[in-house]
Structure formats: structure tokens, C-alpha cells
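**Student:** Sequence and predicted model, in that order:
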Amino acid sequence: MRGEGEVWARVALTRVADPGDEVMGRAVRERGAEGAWAAARAGERLPGAGEQRTAGYAVRAARADPGADLAAAGRAGARFVCPGDTEWPGQLDDLGLQRPYGLWVRGRPSLRLWALRSVAVVGARACTDYGAHMAARLGDGLARSGWVVVSGAAYGVDGVVQRSTLRADGATIGVVASGVDVPYPPGNAELIGEIAERGLLIGELPPGDHPTRSRFVLRNRVIAALTRGTVVVEARYRSGSLVTARRAAELGRVTMGVPGPCTSGLSEGVHELLRGEAVVVTDAAEVIEMVGEIGTDLAPRRRGPVLPRDLLDRAAARVLEALPGQGDAGEEEIARAAGASRDDTLGRLYELQALGFVERDNGRWKLVRTARDGRTRRAG
């Protein structure tokens, strides 16, 4: 655990600078959090900061009250986790100068441990029924496989996937663009409360802070860095979900997309991702194969239903293929077509007769037709 001065400085910086502020990030890296906060309070111009930004730092630093923020967080059942704590997820360090000063966390589980086996699922807020269906499938499947689902607790895909995860008694992390004591969007207040109660709710902004448009975009970098990979379910060309996926790719994480109808505007952004380095996924098993352990978390082999003829050995199948689709044939004809001897062909024909594939009539052989639709058994 960091010293009290370090913690208080980082708490203060969540008030002083916006999330992902690289000027302040550089100051923290070069001077430490306490040095960066001291510079902000003194109105010192940091490298890369103009006069307006420097003045803004100073005004916000004068108003910052770390003790009050920590007390407010405590009343909301939240804690502050920062770099150096045992609960800090080390993968967030990949963000470099945009690494959070710290995270406000609601929920009992360890953020570091939960993030180790997590996948982000994001997508359109105004999703279609198809998008909602696919998000629900992913949430349920990932939960039942023991993976932690990370999303933004927003309307649309985010809310659907996290509700589905909770219904399956799974683990989910909600990354919000407001204070963790401010349910946003208000229509998802019940969901956000349930995430905090049964999972983890995290955010960079201090208690009481409300989101802005830019903060939603900046929040996405945390989702991308925290998880092993990001799945996008429906997104337009300018969707924030694409920002998350592209940032994940930049960070070396796996990017995945669920394809949709080519005629749907809500699929155009996903398809654009899939034309690049993103991977097509259609269910949780395929997601897990991409982000899980190599050679272990493999998706099941996909194929159509097994037909009776699929169970035949190669020689019997070759004889079956040699029979004409219409009419009948003698044993010599069938043997020539199959490229086998007459005796071997005859043995195979009796085998196929016992299995119900062919029948013999007046010394000639023909395919058996099913009673249901008149098709031959060869056609399955």
C-alpha cells in the first residue's frame, strides 16, 4: 500500500485533472503524485501545459479535499485503489501517461484478481433485437464458463450483457464515466446498484461527479486495458465501442466482432473492424478460445448434424455413392463405379442393406427412399 501522502495526492488529482490527461500523467511519472499535486496547487506551469490549463489545475487544486472525497466514498461503500496497491490491476500500466491516477471501487471482490480473467463486451446503446439477443448469449455463456464480463453499464448492449451475466450468477465489472456513487444513466440505476452489490463498479471520477461526452470516450481506454480482449456487438461507424476496440488493439489485446446483417447500419462499424484485424466470434466459446489459454480453451468443432451415412467406413460409403440416384444397377456395374472387386462390393451391399440404405429386387440393387419425403438415404 502506498503511503498516506501518495494516496491523498492521487485522490486529489482525480479532482484536479481529467482522466487520461497526459500532461498530468507525465508530471506524476517524473515527480510522483505528491510532487504533481504540489505543482498544481502552486500554479506551477507543467511541461506541455498552457496558461489556461495551468490556471485550471490551480483552481481545482485549491478546491480539492481528499479527506472529504474519501469520507464520501466510504459512505457509498467505495474505496480508492491506486498503483502500488495489491489490488491494482497491473495491465492498466500499459496505458502509460494515460494511466489512471487511481480508481474508485465499489464491491467486495478484488479488482486485480477479477480483471485477470475478464473480457469486455460493448456495443450500440440503441441496439436491435438481434444485438440484444447476441449480447445476452455472450453474457450467459461467458458467465457459465467462469469469465468476468466487463462493460459500461450503459443502455443497449452494455446493459443487456451485464444483466445476462448476473442472471447466470456470473461476475461482472461496470466501468462508469461518473462517480461510483452517481448512477448514470439514471434508467439503469437498479442495474448499477446490483453490479455494485454482486460484482464491481469502478470509475476514475471522484464521488459526486457527473459524466460528460469526453469522459465517456476516455472511460473506454480503461475497459480496453483492463481486459484480455474486447468484443463489439453492433456499432455504427462513429460508435464509442469502436474506440474501445481500436484502443484494445493498440494495447495488444484481442479485438473481436459479432457480425450482423449487411443491410443494418448498426453492423457497419463491426464489419469495418472485421475487415481489419478483428476476429469474427458468434458465441462465448469462440470468444474464450481467442482470449483463453492456447491449446486449452478451444471452441468445439463446428459442423452440421451427423447423418447415418457419415458413420459408414470409406469402402462402404464408396459403394453407396456408386449406386445410381434413379433406377437400379447390377453388382458388376456398381463394382466398376466403386473401383472395387465384385466380391468386396457384394459384401458391402449386403452391409448397406442391413443398415437400411439399399434394397435388392430381382438381383439388382437400388437406393432406399425414405417414407417421409421420397428422398434416397444417400441424400441423408
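**Tutor:** Nice, I can see it.
**Student:** CA only for contacts and neighbour counts going forward, please
**Tutor:** Fine.
**Student:** Now do the contacts for the closest residue to residue 281 other than its chain neighbours.
**Tutor:** Leaving out its chain neighbours, the residue that sits closest to residue 281 by CA to CA, 6 or more residues apart in numbering is residue 258, at 5.4 Å. Residue 258 makes contact with 134, 231-234, 270, 280-282, according to CA atoms under 8 Å, 6 or more residues apart in numbering.
**Student:** same thing but at 10 Å, please
**Tutor:** Under the criterion of CA atoms under 10 Å, 6 or more residues apart in numbering, the contact list for residue 258 reads 123, 131, 134-135, 231-235, 267, 270-271, 274, 278-283.
**Student:** Just the ones of those in helices?
**Tutor:** 131, 134-135, 270-271, 274 (DSSP state H).
**Student:** which outside residues touch the helix ranked longest in the chain?
**Tutor:** Under DSSP H, the helix in the chain containing the largest number of residues is helix 22-42. Outside helix 22-42, the residues that touch it by CA under 10 Å, 6+ apart are 5-13, 16-19, 43-49, 53-64, 96-101.
**Student:** now swap in stretch 70-82 and tell me
**Tutor:** Here stretch 70-82 has contacts from 1-2, 6-8, 10-12, 66-69, 87-89, 100-108, 111, 179-182, 196-197, 200-204, 206-208, using CA under 10 Å, 6+ apart.
**Student:** which parts of it are buried?
**Tutor:** Within stretch 70-82, the residues that qualify as buried are 70, 72-73, 77-82, counting by 16 or more other CA atoms under 10 Å.
**Student:** and if you look at stretch 205-212?
**Tutor:** When burial is assessed from 16+ other CA under 10 Å, stretch 205-212 yields the following buried residues: 205-207, 210-211.
**Student:** ok, now stretch 334-353?
**Tutor:** Those buried within stretch 334-353 under the rule 16+ other CA under 10 Å are 334-335, 338, 340, 342, 345-346, 348-349, 352-353.
**Student:** Among those, list the two that are farthest apart in space.
**Tutor:** Put simply, by CA to CA the two of the buried residues of stretch 334-353 set farthest apart are 340 and 353, 17.8 Å from each other.
**Student:** quick one: residue 17 and residue 87, what's the gap?
**Tutor:** The spacing between residue 17 and residue 87, counted by CA to CA, to the nearest Å, is 23 Å.
**Student:** another structure for you, compare them:
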Amino acid sequence: MTADGPPAAPPSAEDAAARAGLSAVAEPGDPVLGALLRTQPAAQVWAALRAGAPLDAPEGCAAALQGRLERWRARARGTDVDRMLTRAAEYGARLVLPGDPEWPSQLDTLAERRPHALWVRGAHDLRNACLRAVSVVGSRAASAYGLHVTSGLSHTLAERGWCVVSGGAYGIDGAAHRGALAGGTATVAVLACGVDVGYPRGHEQLFAEITGHGVLVSEHPPGTTPTRHAFLVRNRLIAALTPGTVVVEAGQRSGAMNTAAHAQELGRTLMAVPGPVTSALSAGCHRLLRDYQAVCVTSARDVIEQLSPVGTEPPAESGVRVGTELLDDTARRLLDALPERGSAGVAVVAAAGGLSPDAALRHLGLLAAAGHVERTATGWRRRTSDERRS
């Protein structure tokens, strides 16, 4: 089941255009629109907004819907979806919707606050990147201690095949992304603006590197500039995309504490790095440890132990990737099904491995995280041993 009702079929072109338009009309995570999309097709909602026609309010949402309709209708009339999609294509961005192979199903736990659509830019597959991932967040005005801990933590996590998810901001976020990139695994930056805007400006080069080796993702259409509220709303995605969140440094009232609250609300593992008792930047972490049952972590090994089923992690030597001898029988069958040269589609690999396409896609994502395969424009390919060592 999904947040919009029964299991989602691959979205149609009409549904895609409608959801693209809705991403420009409603605030991200608006529960009223989420409730509407649970009961009515996106194309029907979009057509009604464009025409100024009435909409059937979901149960309990009549007053809230009425308060939004005038604003949504005005925005819908001024939204050129074709132009929006053209701009996205010019910047190499794509629209990812519920039901798409790239959609991360863990976002469905957000229920009515689930994204209506995601704008994605980057060489990596978002769903597969987040199959084995951890969120690392913290203060923008980070200390030298916080930056050092974050860089080392993220680098080792990446060396062990874990994707690091963060918010692309200055400070801890930037150190998390840079450490992951240096470790050789995809990193995901969840932005509070369009994926073509590149905010903050000082991170333009970092965003270019993430585009080449990871994923930029946003609920906002191309060209959207950030607002203060947008940063808070996007924090729920950072928490929802991964099974656990690490807070490295955070003041008592901060965006990182907001992300931590979302992680706890969603039942994700919440972790915090202790700091000097004299540092205001660690006061939030100490509060999480004292009052919110966060797990104290001081290394990548601590993080991995919290997020991994017992007995599934490889030895903890730095730089060791998951070798083929550590793969289970299913993963080995899928790896053997991939050709030595060229690539193969999911359906072909699934048939060879005796799995459903969805199950095959999940296993391919884990193989990608371990460095054995990668997704191409025409399917999946096996990486050579030289590529895995590089």
C-alpha cells in the first residue's frame, strides 16, 4: 500500500504533468493535498484547479481545503508545466513520482505529508542510493571538531558502501557530502530550492561533484529559490530517506534538531555525537542523548552497528568493501546474470535470478552500494575489479 491508496502503477504522462504542476502550486508536504491525492487522481485534481472547478474535500479537510483553493487556483493558472519540464531537461533533471522504479518507497511512511513528486538531478539512482544509507546533519556554524568528526565519519561510511544523505548546507552538511565523495560512494543532497539553483552559492562546485557522483533532490520545481520555511519542511525527507540519522553538532534550537525530531517521529534510529560540555554547538546533541534516547556514536563503526542486522556487516577494516565472498546466493545469481560487456535490463536480470522485478531491483541497489554494479542509461552493468578498487 502507498500513501495515495492501492499499490501504485507506473505513472502516466498525464499524471506526471499533473504532479509537476502540483509541485509548483502547493507547499511541500501539505497534508490537505496529500489527502486529496489519496482519493483522486493527480490529473483530476490538476484539471480542476486549472479550470476553477470544485473539488471533493476528503473527510475532515473541508475547511482546510477551502482556505487553500483560491491560492492554488491562482498559482495553477500561472504555471506552465511544459516550460517547467523543458527547463528541467535542460539542466539534466528528471521528475520522479510514486510508482516509478526510482521512487524511494520509505518516503511512503510520511503518509499525507509524502512528497507529491521529486525533482532529481545526478548520475546515481535515488532509490538505490538510499537502500543502504544514513543521514548526517548538524550546525551550519560548525566547529573544527565537528567538521573533523563529520569528514572522518562520512568518509569511512562511504568506504564501507554506505550512502550519506544530508542537506547541502554550509558546515556539517558540506563536510558530510565531501567526506562521502572522498570515500567513493554516492551522496544525496536534499535541497530547499530547485535542483538547478545551487544554494548556497559557495557550494556550486560541491553540487557539481554531487551531480556527477550522487544525487541532488528537491520537492521544488526548477528555478525555485529557497525560503526559511522550505529548509524546515525538507528536513522530514532527510530523516525519512534513511533508517537512521546522526546529529554531529546542533544548538538547542536548530534545523538539525528539527531533523532529529522527524527521525524520532518516523521511528528511525536517532544517533548523536557527544562534544565538549562547554560547547553550545554540542548542547543539542547532549539533550538528544539525555532526554530523547539517542544512541551515542563516536565512529562509523558505531553507526553501522546500529543500522545493520546482527551478523550482516563485513569486517570493519577501513577501506574494505563488500567482497563477492560475502554476498548471499541471490546476490551472486544476479551478479552472474549480468554480462561481462554491455548491460542488461531489470526484467532480464530478474528472470535469470528467479526473482520479481521489484526484488531484483532491491538486490541490484545493494550490489551497487557495495560497488559491484552500476546503473546505466540502458540497464545494469557489472563493474570490473579495477573499477571497484579505484
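**Tutor:** Everything's here; your move. None of the values given here were measured: they were computed from a predicted structure.
**Student:** Please flag which of the contacts of helix 22-42 of structure 1 sit within helices.
**Tutor:** Filtering the contacts of helix 22-42 of structure 1 for membership in helices, criterion DSSP H, returns 5-13, 16, 53-63.
**Student:** Out of those, which end up buried?
**Tutor:** 6-13, 16, 53-55, 57-58, 60-61.
**Student:** Check the burial of the equivalent of residue 11 of structure 2 over in structure 1 by counting its neighbours.
**Tutor:** Matched to structure 1 by TM-score structural alignment, residue 11 of structure 2 sits across from residue 2. Applying other CA atoms under 10 Å, we find 13 residues neighbouring residue 2 of structure 1.
**Student:** my read is residue 2 of structure 1 is in a helix, agree?
**Tutor:** No. Following the definition DSSP: H, G, I helix; E, B strand; the rest coil, residue 2 of structure 1 is coil and is not counted among the residues of a helix.
**Student:** My guess is it contacts residue 84. True?
**Tutor:** Yes. The pair residue 2 of structure 1 and residue 84 passes the contact test of CA atoms under 10 Å, sitting 6.0 Å apart.
**Student:** Now do the shared contacts for the two.
**Tutor:** Contact criterion CA under 10 Å, 6+ apart; residues shared by residue 2 of structure 1 and residue 84: none found.
**Student:** how about the strands in the stretch 51-200 of structure 2?
**Tutor:** With DSSP state E, counting those that start in this stretch, the ranges of strands along the stretch 51-200 of structure 2 come out as 93-96, 118-121, 133-137, 163-166, 187-190.
**Student:** tell me the average deviation of the longest one from structure 1 after fitting.
**Tutor:** It refers to strand 133-137 of structure 2. With the two structures superposed, strand 133-137 of structure 2 lies on average 0.3 Å from its match in structure 1, counting by mean CA distance after the TM-score superposition for structure 1.
**Student:** In structure 1, point out the residues matching that strand.
**Tutor:** When strand 133-137 of structure 2 is compared against structure 1 (TM-score structural alignment), it corresponds to residues 118-122.
**Student:** likewise the second one?
**Tutor:** Aligned using TM-score structural alignment, strand 118-121 of structure 2 spans residues 103-106 in structure 1.
**Student:** Structure 2: which residue goes with residue 273 of structure 1?
**Tutor:** Applying TM-score structural alignment, one finds that residue 273 of structure 1 aligns to residue 288 in structure 2.
**Student:** Let me fix that, I meant to ask about residue 229 of structure 1.
**Tutor:** For residue 229 of structure 1, the residue aligned by TM-score structural alignment is residue 244.
**Student:** picking that back up, just give me how far the match of strand 118-121 of structure 2 sits from the chain centre.
**Tutor:** From the chain centre to the centre of stretch 103-106 of structure 1 is a distance of 21 Å (CA atoms, centre = their mean, to the nearest Å).
**Student:** Which residue ranges of the stretch 151-300 of structure 2 form helices?
**Tutor:** Listed from the start of the chain, the stretch 151-300 of structure 2 has helices (DSSP state H, counting those that start in this stretch) covering 172-183, 204-213, 228-240, 255-265, 283-291, 300-307.
**Student:** Make a markdown table from the ones you listed and add mean neighbour count and distance to residue 381 of structure 2 to it.
**Tutor:** What follows is the helices of the stretch 151-300 of structure 2, written out as a markdown table (neighbours: other CA atoms under 10 Å; distance: least, CA to CA, whole Å):
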| stretch | mean neighbour count | distance to residue 381 of structure 2 |
| --- | --- | --- |
| helix 172-183 | 26 | 21 |
| helix 204-213 | 18 | 16 |
| helix 228-240 | 21 | 29 |
| helix 255-265 | 22 | 34 |
| helix 283-291 | 20 | 42 |
| helix 300-307 | 18 | 27 |
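**Student:** circling back to that earlier point, mean per-residue distance, the match of strand 118-121 of structure 2 versus structure 2.
**Tutor:** After superposition onto structure 2, stretch 103-106 of structure 1 lies on average 0.6 Å away from the residues it aligns with, using mean CA distance after the TM-score superposition for structure 1.
**Student:** Residue 295 of structure 1: neighbouring residues, count only.
**Tutor:** Counted by other CA under 10 Å, the residues lying close to residue 295 of structure 1 total 7.
**Student:** can you tell me which residue in structure 2 aligns to it?
**Tutor:** Pairing criterion TM-score structural alignment: the partner of residue 295 of structure 1 within structure 2 is identified as residue 311.
**Student:** check contacts around that match.
**Tutor:** For residue 311 of structure 2, the contacting residues are residue 305, by CA under 10 Å, 6+ apart.
**Student:** next one: residue 224 of structure 1
**Tutor:** Each residue near residue 224 of structure 1 by CA under 10 Å, 6+ apart is listed here: 91-92, 95, 119-121, 150-151, 230, 243-255.
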